[in-house]
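Trainee: Prediction below, plus the sequence it came from.
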Amino acid sequence: MQKSPFSFVIIGCLLLIASTSFAQRRQAVKPAGQPAEVQITPYKTTVIANGADDVMIKVVVIDSKGDEVKTARNLIRFSVQGDARIATITTSGKADAAATITDTSARANMKNGELWVKLIAGRTRGHVKFEAKSDSLWTGSTEIHTVQPGSPHKVTNDKYVAKTVTDKILGADISFLPELEAKGVKFSDKGVEKDAIQILKEHGFNYIRLRIFNDPAGPKGYSPTKGFCDLEHTRQMAKRVKAAGMKLLLDFHYSDYWADPQQQNKPAAWVGQDFITLKKSVQNYTAMVMQQLKDQNTTPDMVQVGNEINHGVVWPDGQINNLDSLAQLIYSGVKGVKAVSPKTIIMVHIALGGQNLESRFFMDNMAARNLPFDVIGLSYYPKWHGTPDDLKANMADMAQRYHKQVMVAEYTQLKREVNDIAFTVPGGKGIGSFIWEPLSTWEQIFDRDGKSNALIDVYPQIARKYGVKQ
């Protein structure tokens, strides 16, 4: 999912306040239990542009705390931009919602706080924007990719036997840590100041995840002039992780900026390269970073070849509409890792926690192209990725269908529930989780002043319950 750099959070909030209407500002302070936002959950964000493939979208209203308002009866207005049409709108009981529908717009009243919208794709490759609005509430929207997969071509004819992770993983992505420390934040637990990494370890965590951008210091990069999350910052953080006796997951974004389902922008240094050169750039850059880390005895134990890549990598060459090219670019990253560290585990990370049909679409197409990798990683944020039951079913299906270990590579809410699911996938295939930025973001386990809060005490219990070893 798309995220804003920590350094821009305050500025972004000020701009948002300045640009919102009076009605929107009023809804921001509505009390718990009162409708505040239209939330939509698409059960696919990639559909086949064949005139028949469809996607079901769940529409609910949530309050200021993010809880569903089950009694909501708001009038919801829908719109579609792109080659798709609204086919049906039903209620929570799947009865017809008595909606007014045209191909590109519709309106219907909620019943018991829920509606279901079916979109049917046209025959044009591209993007579809779907919005759901209601007076005085924040708008819900999503982007859906319409694709024509074509015939698959294998990236290699070699037979690959996936490696397995032997330890259970209780991990945290704390890539913001150097930025927070540069701002003067000091971390403490129960009144004792310590390194944040050490505090996490003392509470059962055994893995740290770090993201890396190609040139974040560039003018259009993640951290202009300062270069947070570049190779040098990653080298220093890797030393701290290994010195603490913890393992390391390295997350290649293959971009100067955030890479996620909404954007996978090519690094500036690679713009204009032909496809053969681009593949070499991915492989050489990956190998260079791995070698730098290996030379200082901090070789990553696991690597993500791309971040939330269900819509592709290194756009436009590796967009989901170009499945052969996408698979070749991922394979170039895999080769870069293996050239330096053959034992490092390779994760393919998609942002589809409870979205089984799209997970199958992506993984089936990678399997058809014989992409070699070891672990399937899923992001899970309930607002976008379905219910815990959806996550549970998808993880079970991924493990059984592709004979691979699976894990939750990103989450923040429902800490106990998510970990109970992540560690109990049938067949022992569930290897754990990584919480996203718990030092500073969303449902964080440290307050803004760096003091640990009650949420951190959930994790020693999880570690004991599932035998997580330091």
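Mentor: Good, I have the coordinates. Residues are numbered from 1 along each chain as shown.

Trainee: hey, let's count contacts and neighbours off CA atoms from now on
Mentor: OK.

Trainee: What lies in contact with the longest helix anywhere in the chain?
Mentor: Counting by DSSP state H, the longest helix found in the chain is helix 275-295. Applying CA atoms under 8 Å, 6 or more residues apart in numbering, the contact partners of helix 275-295 are 231, 235, 238, 254, 270, 299-300, 317, 328-329, 332-337, 339-341.

Trainee: and these, which are buried?
Mentor: With burial judged by 16 or more other CA atoms under 10 Å, the buried subset of these is 231, 235, 238, 254, 299-300, 317, 328-329, 332-337, 339-341.

Trainee: one more structure, for comparison:
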Amino acid sequence: MPVDRFKTWKTLSFSLVLIMCGLMACHKKEMAPVPEPTPPASAFVFAKGADISWLTEMEASGVKFYNPVGNQKDCMAILKEMGLNTVRLRVWVDPQAGWNNKADVIAKAVRAKSMGMRIMIDFHYSDTWADPGKQGKPAAWANLSVSDLQVAIETHTTGVLNALKAQGIEPAWVQVGNETNDGMLWPEGRASTNMKTFAKFIASGYRAVKAVFPNAKVIVHLSDGFNNTMYRWLFDGLKNNGATWDVIGMSLYPQPSNWTMLNMQCLDNMEDMVSRYQTEVMVVEVGMSWDQEASCRSFLEDIISKTKSLPGNKGLGVLYWEPEAYANWNGYTLGAFDNRGVPTTALNAFRN
């Protein structure tokens, strides 16, 4: 081949190679692998938890906590080591001593989040304890009308939740009312005399939660998880008056002599709630005398198993109420720490 023609051919060949490489590069860019889709949400995780709302008050009083081998540690860290993954925190509107107010709740929630614990917020809508025997209105709400009470519920709820949100905390569950067997914010919201108003209060709480945290599950909570008649009465009343909820919460405080029977009745009730209202259920409070640790462990293992047995993972979890209370703290004896400040073997039920 003559030299000039060879040079021309070589130049053309090189140009063709460059063109082909460019085309291949473009094609490769256009056909780049599609990024893997975001993996689906993690599998269902059963909540094994505790209400530890007394914790900061106990610490301020100098109370110490020790792990099972006797080493002093942060109480939340001890509970996590025992297998718990969830913390429940009560909220009072304007408590006299400050404990369980917005600032105290945020402080505990920040700690819980830092340890990877999920969080449940429990609004009492009171300045102090709200339970089946007392549902007193906050002092600042004493003279409000029903419509103004609805506004107060929403304002208080969104205020606390927005403060949590500002700290990067998103609760998994929010209770609107605590052990509302006969409603809340008495006398206006007493269910036995005005179910319609109680339903309005629940609706106000529900709206407020969803406005801040659309994915948080709203709980309506009653005591006596074994009492199916009461649950049907209350939740039929709420449903018939337009109230909405995501989860039915239950309390269960048996004795060593009757826990087997009450657990079975509670399971029957949970199954009925799931079927009757197509709702999820959760045992948000349990307890037994601290010095009955063997019976308490058996009780806990059984109620955890029964709650997990509900179809479709409709049983969301079991939470112990103030297990860290010990040495007759505030006169309470149903904790799960002994008089040395060490967890009893009852809490081993949460390890599995």
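Mentor: Alright, I've got the coordinates. None of these values were measured; they are calculated from a predicted model.

Trainee: residue range for the longest helix of the first structure in the second structure?
Mentor: Matched against the second structure by TM-score structural alignment, helix 275-295 of the first structure falls on residues 146-166.

Trainee: Pull out the buried positions in the matching stretch.
Mentor: Here stretch 146-166 of the second structure shows 146, 149-154, 156-158, 160-162, 164-165 as buried, counting by 16+ other CA under 10 Å.

Trainee: nearest spatial neighbour of the residue mapped onto R340 of the second structure from the first structure, skipping sequence neighbours?
Mentor: Aligning on TM-score structural alignment places R340 of the second structure opposite D449 in the first structure. In space, and not counting its chain neighbours, D449 of the first structure is closest to V185: 6.3 Å by CA to CA, 6 or more residues apart in numbering.

Trainee: Please confirm that the one you found is located within a strand.
Mentor: No - with DSSP: H, G, I helix; E, B strand; the rest coil as the criterion, V185 of the first structure is coil rather than part of a strand.

Trainee: Give the equivalent position in the second structure for it.
Mentor: With TM-score structural alignment as the criterion, V185 of the first structure pairs with V63.

Trainee: Can you tell me how far its match is from M250 of the second structure?
Mentor: Distance, V63 of the second structure to M250 of the second structure, by CA to CA, to the nearest Å: 29 Å.

Trainee: Comparing the two, which shows the higher neighbour count?
Mentor: It is M250, of V63 of the second structure and M250, that has more neighbours when counted by other CA atoms under 10 Å, with 28 against 15.

Trainee: these two touch, right, that one and D224?
Mentor: Yes - M250 of the second structure is in contact with D224 according to CA atoms under 8 Å; the separation is 6.9 Å.

Trainee: can you tell me which residues contact H403 of the first structure?
Mentor: By CA under 8 Å, 6+ apart, H403 of the first structure has no neighbours at all.

Trainee: Give the aligned equivalent of it in the second structure.
Mentor: Aligned partner of H403 of the first structure by TM-score structural alignment: Q278.

Trainee: Over to Y380 of the first structure?
Mentor: Here Y380 of the first structure is matched to L252 in the second structure, going by TM-score structural alignment.

Trainee: can you tell me how far the spatially closest residue to that match that is not a sequence neighbour sits from K48 of the second structure?
Mentor: In this structure, L252 of the second structure finds its nearest non-sequential neighbour in V286, 5.0 Å apart by CA to CA, 6+ apart. As judged by CA to CA, V286 of the second structure and K48 of the second structure stand 11 Å apart.

Trainee: Could you do M24 of the second structure as well?
Mentor: Taking CA to CA, one finds M24 of the second structure at 56 Å from K48 of the second structure.

Trainee: Those two - which one has more neighbours?
Mentor: Each of M24 of the second structure and K48 has its neighbours counted (other CA under 10 Å); K48 has more, 25 against 12.

Trainee: So the more buried one sits against G315, correct?
Mentor: No - assessed by CA under 8 Å, K48 of the second structure is found out of contact with G315, at 11.5 Å.

Trainee: can you give me the strands in the stretch 101-250 of the first structure?
Mentor: 105-109, 114-121, 126-133, 140-147, 169-173, 188-189, 192-193, 207-212, 247-252 (DSSP state E, counting those that start in this stretch).

Trainee: So which of the buried ones among the contacts of helix 275-295 of the first structure belong to helices?
Mentor: Using DSSP H, these in helices are 231, 235, 238, 328-329, 332-337, 339-340.

Trainee: wait, R25 of the first structure sits on I17?
Mentor: Yes - using CA under 8 Å, R25 of the first structure is in contact with I17, at 7.3 Å.

Trainee: These two: which has the busier surroundings?
Mentor: R25 (17 against 13).

Trainee: how about that one, what's its match in the second structure?
Mentor: R25 of the first structure maps onto no position in the second structure when the alignment is built from TM-score structural alignment.

Trainee: So R25 of the first structure belongs to a strand, correct?
Mentor: No - under the criterion used here (three-state DSSP), R25 of the first structure is helix, not part of a strand.

Trainee: ok, it to V9 of the first structure distance?
Mentor: 18 Å.

Trainee: Equivalent analysis for W384 of the first structure, please.
Mentor: 21 Å.

Trainee: And the two? Which one has more around it.
Mentor: W384 (21 against 12).

Trainee: Pretty sure that one sits against I40.
Mentor: Yes - counting by CA under 8 Å, I40 is a contact partner of W384 of the first structure at 7.2 Å.

Trainee: all helices of the first structure, in order?
Mentor: Under DSSP H, the first structure gives helices at 9-19, 22-27, 177-182, 196-202, 231-243, 275-295, 323-340, 356-368, 382-385, 388-402, 415-422, 458-466.

Trainee: highest average neighbour count across those?
Mentor: Among those, helix 323-340 has the highest mean neighbour count (mean count of other CA atoms under 10 Å), at a mean of 23.

Trainee: By how much does it deviate from the second structure on average?
Mentor: Compared with the second structure after the fit, helix 323-340 of the first structure shows a mean deviation of 0.9 Å (mean CA distance after the TM-score superposition for the first structure).
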